[in-house]
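A.B. asks: following is a predicted model, sequence given first.
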Amino acid sequence: MSVQGFTAPGFEAVADAFARNFERYGEVGAAFAAYRDGEVLVDLWGGVADPGSGRPWRADTLQLVFSGAKGLTAACVLLLVQRGLLDLDAPAARYWPEFAAAGKERITVAEILSHQARLPGVREPFGTAELLDPRHMAGLLAAQAPSDDPRAGFVYHALTWGWLTGELVRRVDGRSVGALFAEEFAGPLGLDVWLGLPDEQHHRVATMLASPGVLETPGRPAETDPLRVLARNPLMAPDAPALWNSAAFRRAELPAVGAHVTARSMARFYACLARGGELDGVRVLKEDTVELARRELRCGVSPLWGSEMAYGAGYELRTGAALFGPPSQTFGHAGAWGSRHGAWPAERLGFSYAMNLARAELPDRRPLDLLAALHDATRTHR
């Protein structure tokens, strides 16, 4: 497998690590990129975008990054905070009156952003069409009572996070998250990043694949823990890959899990955040607004996963697992089963790893090895 793309002088070891992912970990198709300030340090791609047809991964291949979308949506929320349209400490019901129903009148915007809203799933039955309709799902959550399970105050809201934040954005701005991000971030920064993919771009998307252990096993014993049942992620169902790769899923503006991106553009987006919201003379956020992304709102051990979690205003922060690389001041957001996107503020650097093979193994060495090689190179070539 030949690695294509570019590495700046001194960053060749990153390309070596990228190639080893195919040799050691069965990578199918992937891209990795890093920007420091406005300079491209790494822009690599390789492998197969669609094993069925043999279509190779190209420079412009788009990849679904699941919860990598949360970092884009969080930026939209922070922009509205910056403009005085949202207050992180205010009850969400101030902007979305229906949300006050069933005892949710005190849940704040910050609690929603940091997975403390006690709404990790939707109790009302729904089908695929409803799942792909953010406004419908937001309406179900507005009517739902928060979980009274004491563990629910810090359970990852895999899908509901997006329906909650997306509705807040729509209520105060009028635009969907996809439209707001396109106009306020993607356009000014020149990003090939989409929340809601136009049909004419679908041919560029890599086919998402699931390795053993990613999906739920048919016939397994029924879950009996009510909180786990509530928090169940329908994107892990046995037939989920058909949904991931469907035109309907690509079109849907799912604020939590629906982004299609190039690693190059995600790295550029996070390089902008690493520089306090400005890149190449374009400012999309103020420095103190970006600081809200990094200010810890909650840290602790997930009661369902048993692993440490730390959140700022919508962004994952560094924990002992160092999922975003060795630097101490990292933030960003991972995508399910492998992808990783984030900022190293001290190094003024943004990075992104996107791939089309979902792996269940933890820790996933693919992004960790890439970030270790990138960190070594940046320390030597500042």
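C.D. replies: Everything's here; your move. Not measured: the values here are computed from a predicted model. Residues are numbered from 1 along each chain as shown.
A.B. asks: CA only for contacts and neighbour counts going forward, please
C.D. replies: Noted.
A.B. asks: helix, strand, or coil at residue 86?
C.D. replies: For residue 86, the assignment made with DSSP: H, G, I helix; E, B strand; the rest coil gives coil.
A.B. asks: contacts only, for residue 312.
C.D. replies: Going by C-alpha atoms under 8 Å, 6 or more residues apart in numbering, residue 312 touches 113, 114, 292, 293, 294, 295, 296, 297, 298.
A.B. asks: and it, how close does it get to residue 175?
C.D. replies: 24 Å (C-alpha to C-alpha, to the nearest Å).
A.B. asks: this is the other structure I want to compare:
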Amino acid sequence: MTTSHSAAAAGLPTGVHGTADPRFASAVTTFARFFAHRTTNGAALAVYQHGEPVVDIWAGSADAHGTPWTAETGAMIYSASKGVSATVLARLADRGLLDYSAPVAEYWPAFGANGKSRITVTELLSHRAGLSALPATTPAEVLDHELMEERLAAAKPDHLLGIPIYHALTIGWLMTGLARAITGHDMARLYRTEIAEPLGIDGIHLGTPPAGSPTHAADLVGSLKTLAERTIPTPVATLVPRLPHLLRDPLAALYVPGLESVFRGEHPAILATSLPAGNAVCTARALALMYSALACDGFVDGRRFLSANTVRELERIRTRQLDHTLLIPMWHLGFHSLPLPRAPRGYGHMGAFGSTGWTDPDSGLSVGFVHNRMSLGWSAIDQIFVVPLLHLILRAARHPAAEFAQPAAGAA
């Protein structure tokens, strides 16, 4: 792997910094097309193969002022946070503190209220707990994670109990409530003690990294950030509750009148709370390293992070039913399938605007992709950008490194 951080010396496209094995040139070039020379947004991509770093690149800007993105720049990864939160629970399960087949109420007695005593940890993590809809909530209450845990523990499951429907926000508080009941600690601390410290990294945080951390959170930038500075008109805000169930159920998992307010300002409130379903701030390198443990039977740098048995449990799809919101059978234990023709067993978690952590047990690959663009014009492309990127990474990974170490045929 090239070690120079000079783009020219490293053979990287202009505007891209870091290191990359030459086999992955097509993926690097594609990344550069979308993020090199950006003066208001940026991104990073990291790839591990069989536990070894093969790509660690970044480009663009960390804010609208043109501050360069660096190796230590992290971005809020939205729902890709769920994969980190699920890994926290996997660590607890690995030590025998959590049984996926047991009722949630066995660990968190308050959760057993209102007919929830038989819901298992597996059902909860595969989005079948009937708790996808947010209780009547204000934006300020969304930011109070302990309050949301208490409300969900007391809530009655809705008509979708047992049916997979994406618990877009509630799954984070449910995972935290479960983890807190077992350990006495919230997810912000567990991200550090169960993920970052055992991996020997800094670049995984819940919310804004603390003072003194080498990880710096990129600003949220783009047209949707600008729109968030305004208030959605009341007629629009009152429309959602009147929609038919087929449309209302998916929206109820996300919709809170006035929620746009948590994205406002230079220091948005969403980054000042614990939202384990959506506000992790990660570097691409750290995210890829965490998923590398799942690609390598639980090992990282020769140290065991998870047992092979626990990793096998994470790989299994838990329901083949179509998700009521996302319309594909996909749920693992807090992760979702993200299969490709070359990686049918691939899984991880994608977030809004496309930030993704992913692993493929067959090829030993893991990928972390993060960026800070929240743009209406780019949103459709950004959301699926990682899919062709993964295709290029998988194709490159099939070639032995030795093929690229020799001069090309006919070279002088």
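C.D. replies: In hand now; what should we look at? None of these values were measured; they are calculated from a predicted model.
A.B. asks: quick TM-score on the pair, please.
C.D. replies: A TM-score of 0.88 describes the superposed chains when it is computed by TM-score structural alignment, normalised by the length of the first structure; 373 aligned residues with a C-alpha RMSD of 2.8 Å.
A.B. asks: which of the contacts of residue 312 of the first structure are retained in the second structure?
C.D. replies: For these, the contacts that are reproduced in the second structure, applying both residues aligned by TM-score structural alignment, their matches' C-alpha atoms under 8 Å, are 113, 114, 293, 294, 295, 296, 297, 298.
A.B. asks: what does the fourth one correspond to in the second structure?
C.D. replies: It stands for residue 294 of the first structure. With TM-score structural alignment as the criterion, residue 294 of the first structure lines up with residue 315 in the second structure.
A.B. asks: again, but for residue 336 of the first structure
C.D. replies: Using TM-score structural alignment as the criterion, residue 336 of the first structure maps onto residue 352 of the second structure.
A.B. asks: and that match, how many residues sit next to it?
C.D. replies: Around residue 352 of the second structure there are 16 other residues, counting by other C-alpha atoms under 10 Å.
A.B. asks: just the one 3 residues further on next, same as before
C.D. replies: For residue 355 of the second structure, the neighbour count with other C-alpha under 10 Å is 31.
A.B. asks: element containing the closest residue to it other than its chain neighbours?
C.D. replies: Nearest non-adjacent residue to residue 355 of the second structure, counting by C-alpha to C-alpha, 6 or more residues apart in numbering: residue 370, 4.6 Å away. Assigned by DSSP states H and E, residue 370 of the second structure belongs to strand 365-371.
A.B. asks: give me the mean deviation of the helix or strand following that strand from the first structure.
C.D. replies: Counting by DSSP H and E, the next helix or strand C-terminal to strand 365-371 of the second structure is helix 379-384. On superposition with the first structure, the mean distance recorded for helix 379-384 of the second structure (mean C-alpha distance after the TM-score superposition for the first structure) is 4.4 Å.
A.B. asks: can you give me the helices for the stretch 101-250 of the first structure?
C.D. replies: Ranges of helices within the stretch 101-250 of the first structure are 109-113, 128-131, 134-143, 160-173, 177-181, 187-189, 226-230, 240-244, 247-251, based on DSSP state H, counting those that start in this stretch.
A.B. asks: distance to residue 204 of the first structure for these - can I get that in TSV?
C.D. replies: Formatted as TSV, the helices of the stretch 101-250 of the first structure follow (distance: least, C-alpha to C-alpha, whole Å):
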stretch	distance to residue 204 of the first structure
helix 109-113	31
helix 128-131	24
helix 134-143	25
helix 160-173	25
helix 177-181	19
helix 187-189	19
helix 226-230	35
helix 240-244	15
helix 247-251	11
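A.B. asks: of all those helices, which one is nearest residue 262 of the first structure?
C.D. replies: Closest to residue 262 of the first structure of the helices of the stretch 101-250 of the first structure is helix 187-189 (C-alpha to C-alpha; 13.7 Å).
A.B. asks: what does that closest one rub up against?
C.D. replies: Contacts with helix 187-189 of the first structure, where a contact means C-alpha under 8 Å, 6+ apart, come from 269, 279, 282, 284.
A.B. asks: strands of the stretch 201-350 of the second structure, residue ranges please.
C.D. replies: For the stretch 201-350 of the second structure, the strands defined by DSSP state E, counting those that start in this stretch occupy 204-206, 216-217, 280-282, 299-300, 303-304, 336-337, 347-350.
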